[in-house]
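*Asks:* Just to be clear, the model below is a prediction. Sequence and coordinates:
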Amino acid sequence: MSKLSRATIIVDGVVQGVGFRYFVLRNANALGLKGYTKNLFTGEVLTEVEGEEGMIHELIKKLKVGPSHAYVKDCKVEWKEFKNEFKDFEVRY
């Protein structure tokens, strides 16, 4: 049985206006993760994600690279307790 976990991921750099949230959405769905992603007024992108810990690690690897027009300067991850709060993955505004 794989461990279920939750992570708050904040990505900084050129990550708004480059399709970053939809990149997160596609990858999270492909990995079977649930949660949401949204732009922050600071220019960062916040992702709150739940699922298998190994799949969250895979998502983090992808977010550190980002879509082709993004430039990722920093990726902060805070691990939390799994809450089973989300039914799917969505982009929030």
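*Replies:* Sure thing, it's come through. Worth saying up front: this structure is predicted, and the values here are computed from it rather than measured.
*Asks:* Every contact and neighbour count from this point should use C-alpha atoms.
*Replies:* Will do.
*Asks:* mind listing the strands for the protein?
*Replies:* 4-14, 34-39, 45-52, 71-80, 89-91 (DSSP state E).
*Asks:* So which elements touch the last one?
*Replies:* The contact analysis (3 or more CA pairs under 8 Å, 6 or more residues apart in numbering; DSSP states H and E) places strand 89-91 against helix 20-30, strand 34-39.
*Asks:* what's the closest of those to Ile60?
*Replies:* Closest to Ile60 of the helices and strands packed on strand 89-91 is helix 20-30 (CA to CA; 9.6 Å).
*Asks:* Comparison target below:
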Amino acid sequence: MDSGQSTQEPGNSIRVTAAVNGMVQGVGFRYWVMRRALNLGLTGTVINRADGSVLITAEGLPSAVDGLLEQVRSPSAPGAVHDVEEHRSAATGEFEGFAAG
């Protein structure tokens, strides 16, 4: 039943790149995103950008990606999320885990 393998099989996984705008730097947002992404079994990164936004790149099952984005848009997210611009594409499998940079 459980092969010990990740659910990140290329045929099942997608990638989302999401620019999160608002008051999302200096409020613990990146580490909050990282914890949620890891709990959902996602791989990827979350980084601050020079324009004050945060960039999330996440790969995994569509339901897990949707769950992360739902949490990012929720009132429980640290700071104040004003807008999330997302782009979906095929997963590349390049990430080993999920890191906050």
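*Replies:* Happy to help now that I have it. Everything quoted here is computed from the prediction, not taken from an experiment.
*Asks:* TM-score of the superposition?
*Replies:* Remark: TM-score between the superposed chains equals 0.92 [TM-score structural alignment, normalised by the length of the first structure]; 90 aligned residues with a CA RMSD of 1.4 Å.
*Asks:* quick one: the aligned residue in the first structure for Met23 of the second structure from Lys34 of the first structure, how far?
*Replies:* Under the alignment (TM-score structural alignment), Met23 of the second structure pairs with Val14 of the first structure. As defined by CA to CA, to the nearest Å, Val14 of the first structure lies at a distance of 24 Å from Lys34 of the first structure.
*Asks:* between those two, who's got more neighbours?
*Replies:* Comparing Val14 of the first structure with Lys34 by neighbour count (other CA atoms under 10 Å), the higher total belongs to Lys34, at 22 against 17.
*Asks:* Distance check, the counterpart of the more buried one in the second structure against Glu9 of the second structure.
*Replies:* Alignment note (TM-score structural alignment): Lys34 of the first structure maps to Thr43 of the second structure. Thr43 of the second structure is 12 Å from Glu9 of the second structure, where distance means CA to CA.
*Asks:* Any idea which residue is closest to the centre of the second structure?
*Replies:* Ala58 (4.3 Å; CA atoms, centre = their mean).
*Asks:* Now check the first structure for the residue matching that residue.
*Replies:* Aligned partner of Ala58 of the second structure by TM-score structural alignment: Val49.
*Asks:* I'd say that match and Gly32 touch.
*Replies:* No - contact between Val49 of the first structure and Gly32 fails when scored by CA atoms under 8 Å: they sit 10.4 Å apart.
*Asks:* now the strands of the first structure as JSON lines including distance to Leu59 of the first structure?
*Replies:* Below are those laid out as JSON lines (distance: least, CA to CA, whole Å):
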{"stretch": "strand 4-14", "distance to Leu59 of the first structure": "10"}
{"stretch": "strand 34-39", "distance to Leu59 of the first structure": "11"}
{"stretch": "strand 45-52", "distance to Leu59 of the first structure": "9"}
{"stretch": "strand 71-80", "distance to Leu59 of the first structure": "11"}
{"stretch": "strand 89-91", "distance to Leu59 of the first structure": "13"}
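*Asks:* So for Val24 of the first structure, which of those sits nearest?
*Replies:* strand 34-39 (7.1 Å).
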